[in-house]
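**Q** Generate coordinates for the sequence data below:
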Amino acid sequence: MEYDSQGPILKVLLLIGGNSTATGSPKGLLRHQDGQLAFEHTLNTLHSAVPSASTIYISLQDIIQLSYIEPTLKNIAVRRTTDAEHHEHDDHRPTFPECCPLVNRQDEDIGPAAGLLNAHNIHPESTWLVLSCDYPLLPPSSLQQLILEYQYPVTCFVNEKGIAEPLIGIWGAEALEKLKENGRIGSNDLYAVVEEMKGKLVKPLREEWITPTNTREE
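**A** Below you'll find the predicted structure:
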């Protein structure tokens, strides 16, 4: 794994996720109390946690999901250009990263494993910070905790019941290769990979950080 003066060099992956069971809409499009969509909120969290990342990859189930977020992505692109113009002489202010959608092209729905495998196929040697839109209370400081405690090949949070949260994790190339290998025999279980690779489980400083949401009210 590569390191620089700020710590491990990570690629960043946002998982939009499937539909909310309560609303039938993509979880990434649920609106927060501050007016932001869940996926916008998660983008900002990832940017704050890894300001050096030049790109945030966004995993989508299909073209339909892409059409839902395209207007927001266009607004973000305009914002990036404006920020760059306003701060072209400020080397200490990071520009908001480019957003790169990754649409699941696989023949069957294999859940969040599709997003991780798509990202791994693009950058097979990289280590990925992975975050799903399911966790609206997650602050940047929680991801910084995860980065500080990262242990190869995979590290993720664990809840108070001892259940791993692989959608808030850091996945190294070896763990992603294992996920790919398991997929060939019909298993796309992220939890199984964490267990098989003896992944490091990190208890968050605050349990509510890793409480998922599934409804607009939550």
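**Q** going forward, measure contacts and count neighbours with C-alpha atoms only.
**A** Fine.
**Q** Which positions in stretch 15-26 come out as buried?
**A** 15-20, 26 (16 or more other CA atoms under 10 Å).
**Q** so which of those residues comes closest to Leu205?
**A** Leu15 (22.9 Å; CA to CA).
**Q** just checking, what packs against the longest strand belonging to the chain?
**A** Ranked by residue count, the top strand of the chain under DSSP state E comes out as strand 164-171. On a contact count with 3 or more CA pairs under 8 Å, 6 or more residues apart in numbering; DSSP states H and E, strand 164-171 meets strand 128-132, helix 140-148, strand 154-158, helix 190-196.
**Q** returning to what we had before: any idea which of the buried residues of stretch 15-26 is the one closest to Met197?
**A** Leu15 (22.0 Å).
**Q** Not counting sequence-adjacent ones, nearest residue to Met197?
**A** Residue nearest to Met197 in three dimensions, not counting chain neighbours: Ala175, with 6.7 Å by CA to CA, 6 or more residues apart in numbering.
**Q** show me what contacts that neighbour?
**A** 153-154, 193-194, 197 (CA atoms under 8 Å, 6 or more residues apart in numbering).
**Q** Widest-spaced pair of these?
**A** Between all members of those, the farthest pair (by CA to CA) comes out as Pro153 and Val193, at 10.3 Å.
**Q** which is the next helix or strand following the longest strand of the chain?
**A** helix 173-184 (DSSP states H and E).
**Q** Alongside the first, I'd like the structure of this one:
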Amino acid sequence: MLDNAPTDKSRTKHAQLARPHGGEFGRHELAILGAPCGRIKELAARLLPLLTDTLRVAYVDADHAAADAVRNGTTPETGMLAAGANAELTDNIRFARLDVKRPLDRFSQPELLQHQSLVLINGNHFRAAQQLVILDPAKPVEKKLDRLTDVRALLIPEGVTEVPAYLRAHLGEANVPVLPLHDTAAIAQLILDEWRVAAPPLRGLVLAGGRSQRMGQDKSKLVYHGQEQRAYAAELLAPFCQDVHVSCRPDQVVELEYAGLRPLPDTFTDLGPLSGILSALRLDPNAAWLVVACDLPFLSETTLAHLVQHRQPGRLATAFQSPENEWPEPLITIWEPASYPQLLRFLSLGYSCPRKTLINSDVAVLPAPVPQELRNVNTPEEAEQVRQELE
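**A** Below is the predicted model:
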């Protein structure tokens, strides 16, 4: 062994990070195969109008004309790439297109499609975590069985009456639905139903790690309802979440444990509320986090129920509109897993304000059923006024 070769001990120094679930192209991806490419694209085009009210859908395919040109040795470079540019961004009135002179590695593909809640893929060219199989005699999948890792449905064209024996043997005891290929509504409903079942679980986070400089004392320890606000907020979240954490500074961990709460110390520091949100998403990037600030003494279980009932997991987040302006309120928001890379992107650009991310992302913004409940308390005078109103 070479003296400078890495050892098992050196490899353990790497951070043990929870990784987001995902396939080749996205968190939720579905390959369509078993038919000529034109028929696959036609099915995807039929499905899109029935899916896009709920989901943000991407479609992945090969450029068949470019592939033919490569085989023929006649591939042309076009636009500014031909002039020597490494990338060309085209801002069309209705869409944007980025052409780059580089292959897409498996990390680039999900990054480019991270804002999509579902990716439909031409399975003749690319693999995906789950599959729809069309039983088209013109394109049998007998030689592609290794791609059929999680078949969600078999689609039967007109004139086909049975599932081939080789496919039945491959599927074994799996109970795979069989649907007519022409029944677009049934196929779309199956996709939507399975997507809803796979929606990320909801975990709770109380933001309580601030310095409370305007208040002059820890806001999370103020008592309006017979208990500290951090405990009161955690109890409000509990009916809606599989568990509830209290975001905190590392020096607050012990006192929170003594208080019977579940501390989540910031692993991103000095970023204000963003510290807690990012630390939660780092802990579990595959959950959605229902985040509330500790300084909302009027917040009720009814308002939280309204937010959860109107959650849109296909968006980056679901938030209430601020009662003070038209902007989303980031500190009583459901942050979906897709928000993690988006928040990090804004941080890399020098922005630590979660509201900035919401304003510039695909989010659902709801009118608050009782806007008064979104009122936060930052000063001793405001705290005293709240106590008087709650008497």
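**Q** Work out the TM-score between the chains.
**A** Once superposed, chain against chain, the TM-score is 0.76 (TM-score structural alignment, normalised by the length of structure 1); 185 aligned residues with a CA RMSD of 2.1 Å.
**Q** Give me the distance from the helix of greatest length in structure 1 to the chain's centre.
**A** Identified as the longest helix of structure 1 according to DSSP state H is helix 63-86. For helix 63-86 of structure 1, the separation from the chain centroid amounts to 18 Å (computed by CA atoms, centre = their mean, to the nearest Å).
**Q** Same question for stretch 167-181 of structure 1.
**A** How far stretch 167-181 of structure 1 lies from its chain's middle: 13 Å, per CA atoms, centre = their mean.
**Q** okay, it sits on what stretch of structure 2?
**A** Aligned using TM-score structural alignment, stretch 167-181 of structure 1 spans residues 331-345 in structure 2.
**Q** If you count neighbours, what's buried in that stretch?
**A** 331-344.
**Q** what about that stretch, start to end distance?
**A** With CA to CA, to the nearest Å as the measure, the first residue of stretch 331-345 of structure 2 is 19 Å from its last.
**Q** repeat for stretch 370-382 of structure 2
**A** Per CA to CA, stretch 370-382 of structure 2 runs 19 Å from first to last residue.
**Q** Name the nearest residue to Gln201 of structure 2, ignoring sequence neighbours.
**A** Small correction: residue 201 of structure 2 is Pro, not Gln. Here the residue nearest Pro201 of structure 2, using CA to CA, 6+ apart, is Ala287, at 5.2 Å.
**Q** where's that neighbour relative to Tyr340 of structure 2, distance?
**A** In terms of CA to CA, Ala287 of structure 2 sits 10 Å off from Tyr340 of structure 2.
**Q** same question, Ala383 of structure 2
**A** Noted for Ala383 of structure 2: a distance of 33 Å to Tyr340 of structure 2, by CA to CA.
**Q** Check Leu331 of structure 2 too.
**A** According to CA to CA, Leu331 of structure 2 stands 15 Å off from Tyr340 of structure 2.
**Q** before we move on, what about Ser300 of structure 2?
**A** Counting by CA to CA, the gap from Ser300 of structure 2 to Tyr340 of structure 2 is 27 Å.
**Q** try Glu111 of structure 2
**A** Going from Glu111 of structure 2 to Tyr340 of structure 2 by CA to CA gives 12 Å.
**Q** residues in structure 2 aligned with stretch 117-125 of structure 1?
**A** Aligning stretch 117-125 of structure 1 against structure 2 (TM-score structural alignment) gives residues 278-286.
**Q** mind listing what's buried in that stretch?
**A** Quick answer for stretch 278-286 of structure 2 (16+ other CA under 10 Å): 278-282, 284-286.
**Q** Tell me how many other residues surround Leu10 of structure 1.
**A** For Leu10 of structure 1, the count of nearby residues is 21 (other CA atoms under 10 Å).
**Q** That should have said Ser348 of structure 2, apologies.
**A** Close neighbours of Ser348 of structure 2, defined as other CA under 10 Å, add up to 10.
**Q** Distance from stretch 28-37 of structure 1 to the middle of the chain?
**A** 17 Å.
**Q** For Leu46 of structure 1, which three-state class applies?
**A** Secondary structure for Leu46 of structure 1, judged by DSSP: H, G, I helix; E, B strand; the rest coil, is helix.
**Q** Among the buried residues of stretch 278-286 of structure 2, which ones are in helices?
**A** 278-282.
**Q** Counterpart of Pro136 of structure 1 over in structure 2?
**A** Matched by TM-score structural alignment, Pro136 of structure 1 corresponds to Pro297 in structure 2.
**Q** any idea how far its match lies from Tyr232 of structure 2?
**A** Distance, Pro297 of structure 2 to Tyr232 of structure 2, by CA to CA: 9 Å.
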